[in-house]
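Asker: My questions are about this predicted structure, shown below with the sequence.
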Amino acid sequence: MDVINSKQIEELSKIDTATIANAVEPFNFRSNTEGFMGMDVSCMFPDLGVMVGQAVTVTLDTTTHGRKHDRNVRYELFEAIEIAPNPVVIVMKNIGSRESHSCHFGDGLATICSRLGAVGVVTDGGVRDIDTVYEMNFHYFAPGVVPAHGNFGFHEVGVPVEISGVTIEPGDIIHGDVNGVVMIPPNRVDDVISESHRVLKKESDLREWVSTEEFSIENLRKRIG
């Protein structure tokens, strides 16, 4: 697993997710229609700012009545978080049949997982204990809120998962804020940081230019094509 360092984490934390998404495009390591999550995964706590971390993945089911769960898998998850490079983002994939009623995370798990090095969760299921988890500065990216944990059980830890059309491998970099969630391959972090700075400068220059007397549609066409 490629490991990113504290300086890279610090740099990524200063950049908004929309800029990161723009900065990925020139490198052509994936289609510009891939690698970002859609409106089905929302930032629950926008004012917490940017979330950055390396992915620890897990599948789970909370909605199948009577299904037996191996309680030891929870400790596999805790151990995976503890040994992973910090900070960690837990990426949780629903495998139950009633996704709209699934509930994957609450304040109990947030308390334990944050102690082990996690800073947030990205999931295609529900979350709960909103007020308490917000006070912990723990990020939630999810479709919505569900009040009950149901028949809760983890299944597999450290496997590739697909959330909102994005395949996440353990160790991938997860970057999220009020704009949504983007995945960055860990071996492209420096490239994306450098390009992000260029994107921000280019956009700032354009906004400034648009407010000048030089602005016209004809000149805009010449400037950006």
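Answerer: On my side now, so go ahead. Residues are numbered from 1 along each chain as shown.

Asker: alpha carbons only for contacts and neighbour counts from here, please
Answerer: Fine.

Asker: dump the residue contacts of Ala55.
Answerer: The neighbourhood of Ala55, defined by CA atoms under 8 Å, 6 or more residues apart in numbering, consists of Val88, Val89, Ile90, Val91, Ile168, Glu169, Pro170, Gly171, Asp172, Ile173, Ile174.

Asker: buried set for whichever strand or helix holds the fourth one?
Answerer: When you say that, I think you mean Val91. Assigned by DSSP states H and E, Val91 belongs to strand 88-94. For strand 88-94, burial by neighbour count (16 or more other CA atoms under 10 Å) applies to Val88, Val89, Ile90, Val91, Met92, Lys93, Asn94.

Asker: What is the following helix or strand past that strand packed up against?
Answerer: Once the chain leaves strand 88-94, the next helix or strand it forms, by DSSP H and E, is strand 103-105. Using 3 or more CA pairs under 8 Å, 6 or more residues apart in numbering; DSSP states H and E, the elements in contact with strand 103-105 are strand 126-127.

Asker: what about versus this one:
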Amino acid sequence: MSDDRNVARAGAMDTATISDALDRLGIVGQCYRIAGRDPSFRMAGRAFTMLCGPASTPPGTVGDYIDDVQEGHVVVIDNGGRDDATIWGDILTEIAHRRRLAGTVIDGISRDVALCRSLGYPVFSRGHWMRTGKDRVQVEATNCPVNIGGARVAPGDILHGDADGVVVIPQAHEEAVLAAAEEIHAVEGRIREACRGGMRLDEARARFKYHQLQTRQK
């Protein structure tokens, strides 16, 4: 478990709430079509980023970076959305789990899904398929800005994933995003409580200004 206060704040909320906060602040942080390989997967941590590309001739390596990732961090791999070759499998899953990493996020696909499910190690990607990335994919750079599902991820940004997908909170805006998300979470809680007490939903939403929660602030 991370002792990073803002990672803990992010992890305590759902990605849907953080998504609404990002919309309010005009920040693109929703990672489109990136989903957990199991709906029970949940993770939060800071990004260790990696950019991949097609293999050269002779081919480069897919990387032996895993031992350089700090405990509690998220491995974030930009493979350009490629779905014909994997970039993550069982050896990486085993080592990442043993080293207590928070999870892995891939703009691309993974394989050996059975192991990540049995270990409970969160992997979020565009899908899974068995064909190796060896001699097809290579690492171009690490700890650089990358693109994950249309969202920019820089080293040190907070990533949070759950059953609804993955969001990224840029480090430069994390206080504002988290404060907005916590406000939205609290207001939605008051709406639920009012409805449990017998109030009509439309009345509760009007009273607590539900329809303005995600409105872009200027």
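Answerer: Thanks, I have the structure now. Just so it is clear, the model here is predicted, and its values are computed rather than measured.

Asker: that older thread, wait, which of the contacts of Ala55 of structure 1 is closest to His101 of structure 1?
Answerer: Closest approach to His101 of structure 1 among the contacts of Ala55 of structure 1 (CA to CA): Val91, at 18.0 Å.

Asker: Pro145 of structure 2 versus the counterpart of that closest one in structure 2, what's the distance?
Answerer: Following TM-score structural alignment, the counterpart assigned to Val91 of structure 1 within structure 2 is Val76. Distance, Val76 of structure 2 to Pro145 of structure 2, using CA to CA, to the nearest Å: 10 Å.

Asker: residues bridging contact with those two, i.e. touching both?
Answerer: In terms of CA under 8 Å, 6+ apart, Val76 of structure 2 and Pro145 are both contacted by the residues Thr49.

Asker: that older thread, could the contacts of Ala55 of structure 1 go into CSV alongside distance to Asp107 of structure 1?
Answerer: Below are those laid out as CSV (distance: CA to CA, whole Å):
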residue, distance to Asp107 of structure 1
Val88, 17
Val89, 16
Ile90, 14
Val91, 16
Ile168, 24
Glu169, 25
Pro170, 24
Gly171, 24
Asp172, 25
Ile173, 24
Ile174, 21
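
Asker: now the helices: where do they sit in structure 1?
Answerer: 6-13, 17-24, 72-83, 107-116, 130-135, 189-210, 217-224 (DSSP state H).

Asker: Tabulate the ones you listed in a markdown table, adding columns for mean neighbour count and distance to His149 of structure 1.
Answerer: Formatted as a markdown table, those follow (neighbours: other CA atoms under 10 Å; distance: least, CA to CA, whole Å):
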| stretch | mean neighbour count | distance to His149 of structure 1 |
| --- | --- | --- |
| helix 6-13 | 14 | 32 |
| helix 17-24 | 21 | 30 |
| helix 72-83 | 17 | 15 |
| helix 107-116 | 17 | 11 |
| helix 130-135 | 15 | 13 |
| helix 189-210 | 15 | 36 |
| helix 217-224 | 10 | 51 |
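
Asker: how close does the aligned partner of Gln138 of structure 2 in structure 1 get to Thr167 of structure 1?
Answerer: Under the alignment (TM-score structural alignment), Gln138 of structure 2 pairs with Gly153 of structure 1. Using CA to CA, Gly153 of structure 1 is found at 22 Å from Thr167 of structure 1.

Asker: Of those two, give the one with the bigger neighbour count.
Answerer: Gly153 (22 against 15; other CA atoms under 10 Å).

Asker: contacting residues around the more buried one?
Answerer: Gly153 of structure 1 neighbours (CA under 8 Å, 6+ apart): Leu60, Asp61, Thr62, His69, Asp70, Arg71, Arg74.

Asker: Return the member of those residues nearest to Leu200 of structure 1.
Answerer: Among the contacts of Gly153 of structure 1, and counting by CA to CA, the member closest to Leu200 of structure 1 is Leu60, at 38.7 Å.

Asker: Which residue in structure 2 aligns with that closest one?
Answerer: Leu60 of structure 1 maps onto Cys52 in structure 2, by TM-score structural alignment.

Asker: burial measure for its match, as a count.
Answerer: 22.

Asker: Distance check, the residue nearest the centre of structure 2 against Phe48 of structure 2.
Answerer: Nearest to the mean C-alpha position of structure 2, by CA atoms, centre = their mean, lies Val166 at 3.5 Å. With distances taken as CA to CA, Val166 of structure 2 is found 15 Å from Phe48 of structure 2.

Asker: what do you get for Gly127 of structure 2?
Answerer: Per CA to CA, Gly127 of structure 2 is found 21 Å from Phe48 of structure 2.

Asker: Next: Ala186 of structure 2.
Answerer: 31 Å.

Asker: likewise Gly72 of structure 2?
Answerer: From Gly72 of structure 2 to Phe48 of structure 2 the distance is 10 Å (CA to CA).

Asker: Looking at the two, which is more packed in?
Answerer: Phe48 (26 against 22).

Asker: does the more buried one really touch Glu71, like I thought?
Answerer: No: Phe48 of structure 2 is not in contact with Glu71 according to CA atoms under 8 Å; the separation is 10.6 Å.

Asker: Map Ala114 of structure 2 onto structure 1.
Answerer: Per TM-score structural alignment, Ala114 of structure 2 is aligned with Asp131.

Asker: which non-adjacent residue is nearest Asp163 of structure 1?
Answerer: Let me fix one detail, which is that residue 163 of structure 1 is Ile and not Asp. Take Ile163 of structure 1 and drop its neighbours on the chain: the residue closest to it by CA to CA, 6 or more residues apart in numbering is Asp124, 6.0 Å away.

Asker: mean deviation of the longest strand seen in structure 1 from structure 2?
Answerer: Ranked by residue count under DSSP state E, the longest strand found in structure 1 is strand 51-61. Its matched residues in structure 2 lie on average 1.4 Å from strand 51-61 of structure 1 after superposition (mean CA distance after the TM-score superposition for structure 1).
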